[in-house]
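Novice: Can you look at this prediction? I've put the sequence above it.
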Amino acid sequence: MDLKTITANELMEKLEAGEKLELVDVREDEEVAAGMVPEAKHIRMGDIPANLDYFDKEKEYIFICRSGSRSANVCYYLHEQGYNVTNMVSGMLTWEGKTR
């Protein structure tokens, strides 16, 4: 299956245009403490299976990690469960927008 992807710049443009997006950062606590996309919800990769009830199959979710590989793994997993997912390729390494 081909994963849907978005770049950090494309995501920033969508947020700046006022689009309401469902963003999920799957990095570990100490990584997120260094800064995450302000609109993102933090659910660690290892906690995703226990949090499936958070996700709605009617919505699209964009997953974020440091470099894009963990978020890709989460996307494959959730796609198999029937969710609409997109991976932010190259992750926070290329994010130039605000962080919190």
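Specialist: Ah, there it is.
Novice: make it CA atoms for all contacts and neighbour counts henceforth
Specialist: Will do.
Novice: Name the residue closest to the centre of this protein, please.
Specialist: In the chain, the centroid-proximal residue (Cα atoms, centre = their mean) is Phe63; its distance is 1.6 Å.
Novice: which helices and strands sit right next to the host helix or strand of that residue?
Specialist: In this assignment (DSSP states H and E), Phe63 forms part of strand 60-64. In this structure, strand 60-64 packs against strand 22-25, helix 69-80, strand 84-88, with contacts taken as 3 or more Cα pairs under 8 Å, 6 or more residues apart in numbering; DSSP states H and E.
Novice: Use this one as the comparison:
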Amino acid sequence: MSNEIKQYIEKGAVVLDVRTIQEWNEGHSEGAKHIVLNTIPEHVEEIKSWDKPVIAVCRSGGRSGQATEFLSTQGIDVINGGPWQNVDKHL
């Protein structure tokens, strides 16, 4: 898992945090983008416009897993990074 995260970071991946605003305010990765999970479908074009691979993160990996599944069906190069702290230590 962490090898894949490292490879994505080396490719210039964007960290996409899909937690709630309250969770985001309690702490997040520097430079991460924040789009709450249930609003992801409204932001597909924005995410595509980043033109970068994406690492989805949340608190435990469940919501980021849902985001990963959805975004990959939209043709976005995305992996589930699991808990945001997992990815944070690679940044």
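Specialist: Received the coordinates, thanks. For clarity, every value in this text was computed on a predicted model and none was experimentally measured.
Novice: So after superposing, what's the score?
Specialist: Scored against TM-score structural alignment, normalised by the length of structure 2, the superposed chains reach a TM-score of 0.77; 88 aligned residues with a Cα RMSD of 2.7 Å.
Novice: returning to that earlier point: enumerate every residue touching the residue nearest to the centre of structure 1.
Specialist: Contacts here follow Cα atoms under 8 Å, 6 or more residues apart in numbering; on that basis Phe63 of structure 1 touches 23-26, 71-72, 74-75, 85-88.
Novice: residues in structure 2 aligned with the strand holding Phe63 of structure 1?
Specialist: Counting by TM-score structural alignment, strand 60-64 of structure 1 lines up with residues 53-57 of structure 2.
Novice: how many neighbours does the nearest residue to Lys57 of structure 1 once chain neighbours are set aside have?
Specialist: Using Cα to Cα, 6 or more residues apart in numbering and skipping residues adjacent in sequence, the residue nearest Lys57 of structure 1 is Tyr83, 5.0 Å away. By the measure other Cα atoms under 10 Å, the count of residues near Tyr83 of structure 1 is 19.
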